[in-house]
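Generate coordinates for the sequence data below:
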Amino acid sequence: MAKDNLLSKPEEGMTYTPMMEHFISVKNANPDAVLLYRMGDFYETFFEDAQIVSKELNIVLTARASDNGKIPMAGIPYHSLDSHLPKLINRGFKVAICEQMEQPTPGKKLVRREVVRILTPGTLLENNFLTEKQNNYLAAVTKKGKSYGLALVDISTGEFKVTQIDGEKADNILLSELSRLPVSECILPSEHPDRKTELSDTVWKDLIPENVTATWFTEIAFNPKVSEKKLLEHFKVKSLEGFGIHNSPLLMSVSGAILAYVEKNQMKALSQFNGLSTYKITDFLIIDNIAKRNLELFCTSRDNLFQGSLLSVLDQTKTAMGGRLLRAWLLNPLLDKTHINRRLDTVEELVNKNMLRLDLRDHLGNIRDIERLASRIAVGMANGREMVALSASINTLPSISEILNKHESNISNILKKVPDELLEL
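Below is the predicted model of the structure:
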């Protein structure tokens, strides 16, 4: 439609309907997100959001008349939301979902609506957004002097790890780490996160890879004292000493900030994060992006295809969790001789004990993605089919325990006895 007199944003002094006034107030509270506003059987967008949605999803742009011009509108049926959302998220947009919280009734002028979730590239739980055998990391970075704090979480699995990067080459190491890991979004501290600030105009311009969505987040959340309080409350502990970050303001800063960001967008408890671990980049052989591409670890150098890569040949894993672990091992080769030999001993045992290997593979095929199922349950997003899948997976564990004990295997002492509490669950 013609763009003449189309309003890209609300104009001050104009009178709007109660519904439009509410839309504007919700949009003002989420200025950096495309707001999908539930109206009956449709999610409607207005003003600039409507123009974005119309262009990106290739749907019709309409308009409703107002005193000073036309308000652009574009809507998608509620039942096709899951097919449209990936297109917006994959193009770097944040999407706020505003749902009707009650049914319309005769005589009621305005239905109560609330934002129930904000979707960003790094805070996805829906299976149609995620690659089964690949992590989807959200990162948080802050800086003090020449050192950086880096936190990484995979909200879909509950993984939470942090590291500190020091030294003269800290800039290069940070860029390398963010490039080689499957990071889809990185949050950065800002005094004015609601302002549209170009990354190229900041100190972060050469530190965040182009394929990673940079998101500004209030610098208050990165304050070490605020972060420490957040972490103590979340983990229900009196000290962070057990996590190994109590003496590092940088690690406390990014750890608390990333939890605050996930909580803000999920608007639910973060019970899938029941711990965090620290790691040192120097514990592993660093494989940068160039080496990763030349070695064709995860995709071919010519066609950028998974098929034909080293991982496509090696990955015979029976579970999604095993596939993600194998990918992580390829990306982070061990340097410690003790750890290397321990892994080789396990491989040797599986090679020599054919029946053990075959029995394990047979039973592992019955285990679904427990990590992601547990995360979806933790935030109240799981459906009945997923609950049944988790139950069936847990009920397979005693059989695996029996196999390990039968063959006197040293592979996993943890699985040799399945806790009664888990089976009762």
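
Please make it C-alpha for all contacts and neighbour counts, starting now.
Fine.

For Ile187, see how far away the residue with the largest distance to the centre of the chain is.
Distance from the centre of the chain peaks at Asp67, with 42.6 Å (C-alpha atoms, centre = their mean). The gap separating Asp67 from Ile187 is 40 Å, by C-alpha to C-alpha, to the nearest Å.

Check Phe235 too.
On the measure of C-alpha to C-alpha, Phe235 and Ile187 end up 22 Å apart.

Of those two, which one has the most company?
Ile187 (22 against 16; other C-alpha atoms under 10 Å).

Now do the SS call for that one.
Judged by DSSP: H, G, I helix; E, B strand; the rest coil, the three-state class of Ile187 is strand.

Then Lys55?
Classification of Lys55 using three-state DSSP returns helix.

Just give the number of residues close to it.
Lys55, neighbours per other C-alpha under 10 Å, totals 13.

can you check the one 10 residues further on too?
Neighbourhood size, Ala65 [other C-alpha under 10 Å]: 11.

what's the answer for Asn289, then?
By other C-alpha under 10 Å, 16 other residues sit near Asn289.

Please apply the same query to the one 3 residues further on.
Lys292 has 17 neighbouring residues, counting by other C-alpha under 10 Å.

Not counting its neighbours along the chain, what's nearest Asp154?
Counting by C-alpha to C-alpha, 6 or more residues apart in numbering, Tyr137 is the residue found nearest to Asp154 once chain neighbours are left out, at 4.7 Å.

now swap in Ser239 and tell me
Nearest to Ser239 is Leu232, by C-alpha to C-alpha, 6+ apart, at 6.8 Å.

burial of the one you found, as a residue count?
Residues contacting Leu232 under the criterion other C-alpha under 10 Å number 14.

which helices and strands does whichever helix in the chain runs longest pack with?
Determined from DSSP state H, the single longest helix within the chain is helix 384-406. Other elements packing on helix 384-406 under the criterion 3 or more C-alpha pairs under 8 Å, 6 or more residues apart in numbering; DSSP states H and E are helix 354-364, helix 370-378, helix 420-424.

another one to check against the first:
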Amino acid sequence: MKKYTPMIRQYLEIKKDHEDALLFYRLGDFYELFFKDAEVASQELNLVLTARNNSDEKIPMCGVPHHASASYIYRLASKGYKIAIVEQLENPAEAEGIVKRGVVKIVTPGTIMDELSDQSESIFIAGVHDYDYGYALCLNDMSSGKLISFNVEHDVDKLIASLLNYNTKEVVVQKDLDQGLKRRLQFLNEMTVSEVETVEILNESTPLYNHIDNQFNVEAIQLLLSYLHATQMKALYHLRPVQLISNDGYLKLDYNALSNLELLETLQSKQVKHSLLGFLDHA
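Model (predicted):
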């Protein structure tokens, strides 16, 4: 095994538990990335790729200022990446040896919140539960705390249309979900599929959905809430009780209609500004 400095060994130990995320490792006033993460971030963010000397090896590295990190994190998450934020967990002045660090939050394409600007459109993350003759969905807009749940027919095209209508950027599914359905979802542009192996039911979250009787909807809600708590690593007090929605009696606009009418974002710039929603926000 290669001989690394204590800091790089710490970085690699944390990275081992977060292989699917880019590690933003806090060093002073910067978040640093190393190895493959640095190469990816430098390309996606147009950052200068440098190297850190480690014995006879040069380790690729790049970094972003802590005070300006939100915009970089947003750009990466918008491109489908997950970002694990590593902070110092003790006072450096009191540390014995290397300062203890750990992941305090994982920003994903569907859990962007602090990184959003006032001009940004709502971004949803969805939990999908397949109950053989239909799909139960639970969607959340992290910035507002809104939670909704509804059901669609057991038709993959209708499921995808429902997800696109809500500007869903991330879909959370159980690991044993049908592989064919997973592939259809993964094929969609600008939508990340995240898997959960074990759903953790948290007692503090039950008041958000204890008014809902349909067990299929409850399972979709529990799936999504379990993922949110695992990635945000804190109590989500801003989440609102789940609103159960029935699509009966409503005029439905498909994704193409929403896009061509520029209701939520403009066709060219893909921004809320100058869309109908943008004008209504300033009315």
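
For the residue nearest to Asp154 of the first structure, what is the corresponding residue in the second structure?
Here Tyr137 of the first structure is matched to Phe124 in the second structure, going by TM-score structural alignment.

State whether that match and Leu164 are indeed in contact, as I suppose.
No - using C-alpha atoms under 8 Å, Phe124 of the second structure is not in contact with Leu164, being 9.7 Å away.

neighbour-wise, which of those two wins?
Higher neighbour count among Phe124 of the second structure and Leu164: Phe124, with 25 against 18, using other C-alpha under 10 Å.

Tell me who's in contact with that one.
110-111, 139-142, 166-170 (C-alpha atoms under 8 Å, 6 or more residues apart in numbering).

again, but for Leu305 of the first structure
Contacts of Leu305 of the first structure (C-alpha under 8 Å, 6+ apart): Cys299.

Just confirm it is within a helix.
No - per three-state DSSP, Leu305 of the first structure lies outside any helix segment and is coil.

Distance check, it against Arg293 of the first structure.
Applying C-alpha to C-alpha to Leu305 of the first structure and Arg293 of the first structure gives a distance of 11 Å.

Can you find the partner of Pro6 of the second structure in the first structure?
Aligned counterpart of Pro6 of the second structure in the first structure: Pro18 (TM-score structural alignment).

An error on my part: the question was meant for Glu219 of the second structure.
With TM-score structural alignment as the criterion, Glu219 of the second structure matches Ser253.

what helix or strand does its match sit in?
helix 249-266 (DSSP states H and E).

Kindly report the same for Pro121 of the first structure.
Counting by DSSP H and E, Pro121 of the first structure is part of no helix or strand.

OK, contacts around the equivalent of it over in the second structure?
In the second structure, the residue paired with Pro121 of the first structure is Pro109, using TM-score structural alignment. Applying C-alpha under 8 Å, 6+ apart to Pro109 of the second structure gives the contacts 77-82, 169-170, 191-192.

show me what contacts the closest residue in space to Pro109 of the second structure that isn't next to it in sequence?
Once flanking residues are discounted, Pro109 of the second structure sits nearest to Ala77: 4.6 Å by C-alpha to C-alpha, 6+ apart. Going by C-alpha under 8 Å, 6+ apart, Ala77 of the second structure touches 83, 107-109, 112.

follow-up on the earlier one: secondary structure added to the contacts of Phe124 of the second structure, as TSV?
As requested, those are arranged in TSV below (three-state DSSP):
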residue	secondary structure
Gly110	coil
Thr111	coil
Leu139	strand
Asn140	strand
Asp141	strand
Met142	coil
Tyr166	coil
Asn167	coil
Thr168	strand
Lys169	strand
Glu170	strand
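
Between all of these, which two are at the greatest distance?
Pairwise distances across the contacts of Phe124 of the second structure (C-alpha to C-alpha) peak at 14.3 Å, for the pair Thr111 and Tyr166.

neighbour-wise, which of these two wins?
Neighbour count, other C-alpha under 10 Å: between Thr111 of the second structure and Tyr166, Thr111 has more, with 23 against 18.

any idea how far that one is from Asp20 of the second structure?
Thr111 of the second structure is 15 Å from Asp20 of the second structure, by C-alpha to C-alpha.

quick revisit: does the match of Pro6 of the second structure really touch Leu110, like I thought?
Yes - under the criterion of C-alpha under 8 Å, Pro18 of the first structure makes contact with Leu110 at 6.9 Å.

which stretches of the stretch 1-150 of the second structure form helices?
6-16, 35-45, 69-78 (DSSP state H, counting those that start in this stretch).

Among those, which comes closest to Asp176 of the second structure?
That would be helix 6-16 among the helices of the stretch 1-150 of the second structure, by C-alpha to C-alpha, at 23.3 Å.

What's the average distance for that closest one when superposed on the first structure?
In the superposition with the first structure, the average deviation recorded for helix 6-16 of the second structure is 1.2 Å (mean C-alpha distance after the TM-score superposition for the first structure).

got the contact list for Pro92 of the second structure?
Pro92 of the second structure sits in contact with Val99, where contact means C-alpha under 8 Å, 6+ apart.

ok, so what distance separates the counterpart of it in the first structure from Met39 of the first structure?
Pro92 of the second structure maps onto Pro104 in the first structure, with residues paired by TM-score structural alignment. Per C-alpha to C-alpha, Pro104 of the first structure is found 10 Å from Met39 of the first structure.

Just give me the match in the first structure for Ala68 of the second structure.
Per TM-score structural alignment, Ala68 of the second structure is aligned with Ser80.

Can you show me the strands along the second structure?
Ranges of strands in the second structure, per DSSP state E, are 22-27, 30-34, 50-54, 57-65, 83-88, 101-107, 124-130, 134-141, 146-153, 168-174, 192-196, 243-244.

Now tabulate the ones you listed in a markdown table and tack on distance to Lys2 of the second structure.
Formatted as a markdown table, these follow (distance: least, C-alpha to C-alpha, whole Å):
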| stretch | distance to Lys2 of the second structure |
| --- | --- |
| strand 22-27 | 20 |
| strand 30-34 | 15 |
| strand 50-54 | 10 |
| strand 57-65 | 9 |
| strand 83-88 | 23 |
| strand 101-107 | 22 |
| strand 124-130 | 40 |
| strand 134-141 | 44 |
| strand 146-153 | 48 |
| strand 168-174 | 37 |
| strand 192-196 | 32 |
| strand 243-244 | 53 |
